[in-house]
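1. pasting the sequence and the predicted coordinates here, then a few questions.
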Amino acid sequence: MTTLSPSPEQASKAQIKRWRTHLADERAEAAVYRALATKRQGEERDILLALAEAEKRHEHHWLNLLGEHAAAPRRASLNNRLLGFLARHFGSVFVLALAQRAESRSPYATDADATPAMAADEAIHEEVVRGLATRGRNRLSGTFRAAVFGANDGLVSNLSLVMGMAGAGLAPHLVLLAGIAGLLAGALSMGAGEYVSVRSQRELLSASKPTQITLSAAKALDINANELVLVYRARGMTPEEAEHRAAERMGTFSCDCNPSLSLRPETESEKGTDEHETIGTALGAAVSSFCFFASGAIIPVLPYLFGLSGFVAIIVAAVLVGIALLATGAVVGLLSGAPPLARGIRQLLIGFGAAIVTYLLGLLFGTTTA
């Protein structure tokens, strides 16, 4: 049983205010999707425009409820206005991640004046945007992953090193020297490790990728002892599917398999899609790891570079690193569709936890050797 919404004449001021807010938000969300569509092509552009049309249907619902009261709409929420600005000027995967979170916070499921269909639309919109954001995340997952985590490693490891040295009571110039040494050692280690890791992963993919030998060898195979079937069975097909695919490759369709058999789609490797795209290039990952580790590791050293010393230098280093950890944690949160603030705070606590432990160990070491 559905409840009828009040007419504009019967609606209270609070309801009209809420309807105007919904109307403004629907218009803002539609504008976000249209702005994102201008920066996309092909299927992604069509999907974004379809989302904008869906938001327009919701807009008409609130217009009908408001009647003459729609003449003075409210401003959209601050989140939607910010999202619109980012969509117009950037149009990146971060905007899609924010849009995904915005769709997940739709109030229609608990708003008596919104229809069940509208609430269902918003839930589906979240999944659609999640799918589009996932495409962007996959494109970023190689080099960007190395960049973000390289920066975090540099921040945490060098802050811990600097605080440990400072806690032991070393002179400022020795703390600075230790910080620079930690920066270079860590950046080189990260770059080399990332290069080997990604290179090895690409080589494993290349070794596992099917070759095209089946196309050239099929014509010379013995039809009655068709070993091509074994190739497709080894790739995971059922005997029926393998026989059907082998018959197709050899140019015959006289196999005993079910003629109405629907073959599973070709794998990404068989279609020629580059599986390596999702992990990036080895050199790109190595360079980004080196640069971003160094960019993170330099931050705890900055106070000593500018002549600060003692407890003041430690506090300044901790504040700078804390801001950077919050920022990188928020970025990771955005990409993963998680709350940015929560991810930033988690990153901050982990980094400061490691730094405090090394500082205390430095104090202990400095006391016992005094």
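-> Done, it's in.
2. drop to CA atoms for contacts and neighbour counts, all remaining ones
-> Fine.
3. list of residues touching stretch 81-89?
-> Residues from elsewhere that reach stretch 81-89 (CA atoms under 8 Å, 6 or more residues apart in numbering): 28, 29, 31, 32, 33, 35, 36, 95, 98, 99.
4. ok, the fifth one touching residue 52?
-> This points to residue 33. Yes. Residue 33 lies in contact with residue 52 (CA atoms under 8 Å); the separation is 5.5 Å.
5. quick one: which of these two has more around it?
-> residue 33 (26 against 22; other CA atoms under 10 Å).
6. now do the same contact list for that one.
-> 48, 49, 51, 52, 87.
7. check which helix or strand covers the second one.
-> This points to residue 49. helix 42-66 (DSSP states H and E).
8. please name every helix or strand in contact with that helix.
-> Counting contacts by 3 or more CA pairs under 8 Å, 6 or more residues apart in numbering; DSSP states H and E, helix 42-66 packs against helix 13-37, helix 116-140.
9. for comparison:
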Amino acid sequence: MSTADSPAVNAAPGQPPSPEQIKRWRRYLSDEIVEGQIYRDIAARKTGPDREILLGLAEAEKRHENHWRSLLGAHAEHPPRPSLRRVLLRWLARMFGSVFVLALIQRAESDSPYARDKDAPEGMVADEAIHEEVVRGLAARGREQLAGNFRAAVFGANDGLVSNLALVMGIGATSVSNEVVLITGLAGLLAGALSMGAGEFVSVRSQRELLEASAPTQVTLDAASHLDLDQNELELVYRARGMDQAEAHHRAQERLGYFTCDCNPSYSARPDGSQGPVDYSEEHAEIGNAWGAAASSFCFFASGAIIPVLPFLLGATGFTALLWSLGLVSLALLGTGGVVGLLSGASPLKRALRQLLIGLGAAGVTYVLGLIFDVSVA
């Protein structure tokens, strides 16, 4: 039975719904209309299975819409404006249709009011729970594609914001001139950006080299014809790749030509012990390109680190410049924290506030230290 045919829990059988129920149902109707349109807008930018999945979600929202229309009857005419949150989602879907929108929709689906409303059928409550998992899966694909260089970009910008703000606040709390604060901030920007870029390059390159070192080679094919059949060490190769003894023995016999198979050199044991092609390029793609990650880290660290210095570059001086730095960095930290929370499926507000508190805490500590170790420059 579809949700549109499911019975609702009214005040009493045969009695008209209360004004409060009508108001609530009309709001539900309005939101369902918008949610269906959001899925259709995103689907218009997709192809293949993703498009079909999104259109399937839109069809489910249409069933929910029809359910509320059937309950409302004549009251379904001219539904109210949807919530501001869903209006924003619809605009973002039409403009971008990206992983950011899917992550926001995931949050919206997880916060469905139907679970707390007796007028919503159990089937509809279950639908919304399933919708969250479907959108979570769609958003996860986009998150994986952003896992490499995007990770370096976001954390590079955040590190630049926090470290250079702390440096500027610490130096600014002393009696040095504005020129010294400015030069120190620019030096911190350059040193930090170079350090981040070099560190990211080494990290990503090392990860890729470790993967490549662990990937199977074709040496087994070259050496197979010369192996001692009574001391078949080829089995040990497959045992080391996760196969049990029987599987390893069978695979070794295949390699030696005792069985015919449609296997090829790219086949090996997967990490879970099953057999099949292992695509190491996918693992490399998730890690990212070493040069791309290094460039992202350098540029985004610099873009974050320049913000605390901007007031001094624009002519602000003294405590006023420090307040401007603090305010600009606070806004930027809220932004980067919100983005990280959004992409991780967590609360953007909580992640944004966490980033802000970390940044302000670091700046506060260095400012106090600057006051304690105040020095004068002749």
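-> In hand now; what should we look at? What you see is a predicted model; the values in this text were computed from it and never measured.
10. TM-score for this pair?
-> Superposed pair, TM-score by TM-score structural alignment, normalised by the length of structure 1: 0.90. Supporting alignment: 360 aligned residues with a CA RMSD of 2.5 Å.
11. return the closest of the contacts of residue 33 of structure 1 with respect to residue 318 of structure 1.
-> Nearest to residue 318 of structure 1, judged by CA to CA, of the contacts of residue 33 of structure 1 is residue 87 at 33.7 Å.
12. mind checking the SS state of the aligned residue in structure 2 for that closest one?
-> Aligning on TM-score structural alignment places residue 87 of structure 1 opposite residue 93 in structure 2. Recorded secondary structure, residue 93 of structure 2: helix (DSSP: H, G, I helix; E, B strand; the rest coil).
13. what's the local residue count around residue 93 of structure 2?
-> That count, for residue 93 of structure 2 with other CA under 10 Å as the rule, works out to 25.
14. before we move on, what about residue 168 of structure 2?
-> 27.
15. excluding covalently adjacent residues, which one is nearest to it?
-> residue 185 (5.8 Å; CA to CA, 6 or more residues apart in numbering).
16. is it fair to say that neighbour lies in a strand?
-> No. The assignment for residue 185 of structure 2, made by three-state DSSP, is helix rather than a strand.
17. does it touch residue 161 like I think?
-> No. At 11.2 Å, residue 185 of structure 2 and residue 161 do not qualify as touching, with contact defined as CA under 8 Å.
18. now for these two: what residues contact both?
-> What both residue 185 of structure 2 and residue 161 touch, as defined by CA under 8 Å, 6+ apart, is the set 305, 306, 308.
19. what subset of those is buried?
-> 305, 306, 308 (16 or more other CA atoms under 10 Å).
20. map the second one onto structure 1.
-> Put plainly, it is residue 306 of structure 2. Using TM-score structural alignment, residue 306 of structure 2 sits opposite residue 298 in structure 1.
21. so residue 112 of structure 1: helix, strand or coil?
-> Going by three-state DSSP: residue 112 of structure 1 is coil.
22. check contacts around it.
-> Contacts of residue 112 of structure 1 by CA under 8 Å, 6+ apart are 3, 5.
23. distance of the aligned partner of residue 78 of structure 1 in structure 2 from residue 30 of structure 2?
-> When structure 2 is aligned by TM-score structural alignment, residue 78 of structure 1 is paired with residue 84. Per CA to CA, to the nearest Å, residue 84 of structure 2 is found 11 Å from residue 30 of structure 2.
24. so for these two, which sits in the more crowded spot?
-> Each of residue 84 of structure 2 and residue 30 has its neighbours counted (other CA under 10 Å); residue 30 has more, 20 against 10.
25. nothing else from me, thank you.
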